[in-house]
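S.K.: no letters, just coordinates:
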């Protein structure tokens, strides 16, 4: 799958690109409307994410030009405008959906999945590690085929770890995914959340599924770690 992210806020753009790269094969980025349009001339994208207000060309102008040129992929608009007339203008310009800033990354990912499903794209819906199973669409988590009750943030933590199984995630990346890019929570809040999740998925085992990487963040142990543990 190919996704283009056009956003002039560098920090927000980097966060969106990082998270999408963990789910999809290819993500390109642009810092203004003209660069976004140029990208679409050389590559075919399944989804284009456009910030409404960008230098050179606005998201609305890029959207209109793409549709006029016959682009049939999905278009998601990022906007700080929540006025009904503005939203209608964005949809009338050819956007398939919109999301109002500030937003949480979980909401963005949900919109992306929905748009790509409409295009009949295949997304991994069930992720299994050892005896743990996470169902992305239905937001259900199973331990030995038994449903485990999770709060919204507990599920988001596991979802992000599962999507990046075996990879080290920094505290900042995890916090952005759970609480949004403008999050205002302490490290203690994340540690407390991890502790609660461990109690629900570790079942008293000596080695937790969620590994603490000192000074960096956390990672989910992969299948090989559990196979080695069972042999020892």
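M.R.: Arrived safely. This one's a predicted model, so the numbers in the text were calculated from it and none came from an experiment. Numbers count the residues shown, from 1 in each chain.
S.K.: CA only for contacts and neighbour counts going forward, please
M.R.: OK.
S.K.: the helix or strand hosting residue 192 packs against which elements?
M.R.: Using DSSP states H and E, residue 192 sits in helix 187-201. If you count contacts as 3 or more CA pairs under 8 Å, 6 or more residues apart in numbering; DSSP states H and E, helix 187-201 packs onto helix 152-163, helix 171-179.
S.K.: of all those, which one is nearest residue 97?
M.R.: helix 171-179 (20.5 Å; CA to CA).
S.K.: got the helices and strands packed on helix 187-201 as JSON lines, with mean neighbour count columns?
M.R.: Converted to JSON lines, those look like this (neighbours: other CA atoms under 10 Å):
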{"stretch": "helix 152-163", "mean neighbour count": "18"}
{"stretch": "helix 171-179", "mean neighbour count": "19"}
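S.K.: tell me where this structure has strands.
M.R.: 2-6, 26-30, 47-51, 74-79, 97-100, 126-129, 132-135, 140-143, 146-147, 169-170, 210-213, 217-220 (DSSP state E).
S.K.: and of these, who's closest to residue 226?
M.R.: That would be, of those and by CA to CA, strand 126-129, which comes in at 9.1 Å.
S.K.: now for the closest one, which elements pack on it?
M.R.: Under the contact criterion of 3+ CA pairs under 8 Å, 6+ apart, strand 126-129 touches strand 132-135.
S.K.: the strand it packs on: which residues count as buried?
M.R.: 132-134 (16 or more other CA atoms under 10 Å).
S.K.: dump the helices and strands packed on helix 187-201 to TSV, plus distance to residue 6.
M.R.: As requested, those are exported to TSV (distance: least, CA to CA, whole Å):
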stretch	distance to residue 6
helix 152-163	23
helix 171-179	19
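S.K.: just so I know, which of those helices lies nearest residue 29?
M.R.: helix 171-179 (18.5 Å).
S.K.: ok and the closest one relative to helix 152-163, angle-wise?
M.R.: Taking axes from the mean of the first three to the mean of the last three CA atoms, to 10 degrees, helix 171-179 and helix 152-163 form an angle of 130 degrees between their directions.
S.K.: and the gap between residue 127 and residue 223?
M.R.: Shown here: residue 127 relative to residue 223, a distance of 12 Å by CA to CA, to the nearest Å.
S.K.: want to compare, so here's the second one:
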């Protein structure tokens, strides 16, 4: 990832120890961080702070994270929103995505996973803030919609490009088929989950990943990109 100087992140959670932990970690990473303990404070803070990323806990007393998300998006802000949820339920994911959330993280989560999600949102929503980005053997230039792998430009369809980008930018994290469908095909996709398998197979062919060492299948869970 290129320089993150000046990138602002707003954290919203009613649990002070979570806020403290995340604030310390993200500040050490170089982000400018501000926090709020409740929904109303978050809405006011978002107007004044204008964060690039807002990380919102769903379950808060009074105004919950969904309502905060709705109000931030309604204001026209360019803030990218990541929801924190303790429930791995399709209804919660769909509700969040429908009202404008850009991603979600299921509690409990690792700090490294959250960082990967933040990096992915910044690359997707604010591509002009960064030049070409390197992830292991991959080089990604989102402005050109171009992937280079071990010095070789990959010939990818638009869907293959988006799928590989999602997996690479979340490298080391297992992505379920449902999560991939939400992010790459859209939450309203009406097709079969096996479309993911078809595209994974095609990507492996183009990466010459015959042993599935780059895009790994995690049985019963999904797929994970590793950098050998």
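M.R.: Perfect, I can see it now. All of these numbers come straight from a predicted model, not from anything done at the bench.
S.K.: overlay the chains and give the TM-score.
M.R.: The TM-score (TM-score structural alignment, normalised by the length of the second structure) is 0.53; 131 aligned residues with a CA RMSD of 2.2 Å.
S.K.: ok, residues contacting stretch 41-61 of the second structure?
M.R.: Identification of contacts with stretch 41-61 of the second structure by CA atoms under 8 Å, 6 or more residues apart in numbering yields 7-14, 35-36, 38-39, 64-66, 68-69, 71-72, 77-85, 118, 121-122.
S.K.: host element of residue 205 of the second structure?
M.R.: helix 194-207.
S.K.: re earlier: turn the strands of the first structure into JSON lines, including distance to residue 189 of the first structure.
M.R.: Shown next, in JSON lines, are those (distance: least, CA to CA, whole Å):
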{"stretch": "strand 2-6", "distance to residue 189 of the first structure": "30"}
{"stretch": "strand 26-30", "distance to residue 189 of the first structure": "31"}
{"stretch": "strand 47-51", "distance to residue 189 of the first structure": "31"}
{"stretch": "strand 74-79", "distance to residue 189 of the first structure": "28"}
{"stretch": "strand 97-100", "distance to residue 189 of the first structure": "26"}
{"stretch": "strand 126-129", "distance to residue 189 of the first structure": "26"}
{"stretch": "strand 132-135", "distance to residue 189 of the first structure": "23"}
{"stretch": "strand 140-143", "distance to residue 189 of the first structure": "22"}
{"stretch": "strand 146-147", "distance to residue 189 of the first structure": "25"}
{"stretch": "strand 169-170", "distance to residue 189 of the first structure": "14"}
{"stretch": "strand 210-213", "distance to residue 189 of the first structure": "15"}
{"stretch": "strand 217-220", "distance to residue 189 of the first structure": "13"}
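S.K.: indicate which one of those is closest to residue 159 of the first structure.
M.R.: Using CA to CA, the strands of the first structure put strand 132-135 closest to residue 159 of the first structure, at 7.3 Å.
S.K.: who wins for proximity to residue 194 of the first structure among the helices and strands packed on helix 187-201 of the first structure?
M.R.: With CA to CA as the criterion, residue 194 of the first structure lies closest to helix 152-163 of these, at 7.8 Å.
S.K.: what residues sit buried inside the helix holding residue 192 of the first structure?
M.R.: Neighbour-count burial for helix 187-201 of the first structure, counted by 16+ other CA under 10 Å, picks out 190, 194, 197-198, 201.
S.K.: ok, stretch 75-82 of the first structure next?
M.R.: 75-79.
S.K.: what range in the second structure matches that stretch?
M.R.: Counting by TM-score structural alignment, stretch 75-82 of the first structure pairs with residues 81-88 of the second structure.
S.K.: which residues are in contact with the matching stretch?
M.R.: Counting by CA under 8 Å, 6+ apart, 53-59, 65, 69, 96, 100-108 sit against stretch 81-88 of the second structure.
S.K.: and that stretch, how far out from the chain middle?
M.R.: Distance, stretch centre to chain centre, for stretch 81-88 of the second structure: 11 Å (CA atoms, centre = their mean, to the nearest Å).
S.K.: stretch 121-131 of the second structure now?
M.R.: 12 Å.
S.K.: repeat that for stretch 29-43 of the second structure.
M.R.: 18 Å.
S.K.: the second structure: helices as residue ranges?
M.R.: Taking DSSP state H, the helices of the second structure run over residues 16-29, 39-49, 65-74, 90-98, 111-125, 158-169, 177-180, 194-207.
S.K.: could you report the neighbour count for the equivalent of residue 98 of the second structure over in the first structure?
M.R.: For residue 98 of the second structure, the aligned position in the first structure is residue 92, judged by TM-score structural alignment. Using other CA atoms under 10 Å, residue 92 of the first structure is surrounded by 13 other residues.
S.K.: hmm, back to that, report the buried members of the contacts of stretch 81-88 of the second structure.
M.R.: Buried, going by 16+ other CA under 10 Å: 53-59, 65, 69, 96, 100-105, out of these.
S.K.: and the furthest pair within those?
M.R.: 53 and 59 (18.7 Å).
S.K.: how near is residue 190 of the first structure to residue 212 of the first structure?
M.R.: Counting by CA to CA - residue 190 of the first structure and residue 212 of the first structure are separated by 12 Å.
S.K.: swap in residue 227 of the first structure?
M.R.: 19 Å.
S.K.: who's more crowded, those two?
M.R.: Between residue 227 of the first structure and residue 212, counted using other CA under 10 Å, residue 212 has the larger neighbour count: 16 against 11.
S.K.: show me the contacts for that one.
M.R.: 218-219.
S.K.: follow-up on the earlier one: so which of the buried residues of strand 132-135 of the first structure comes closest to residue 13 of the first structure?
M.R.: Using CA to CA, these come closest to residue 13 of the first structure at residue 134, 27.5 Å.
S.K.: correct me if wrong: that closest one contacts residue 124.
M.R.: No. Between residue 134 of the first structure and residue 124 there is no contact under CA atoms under 8 Å: 10.4 Å.
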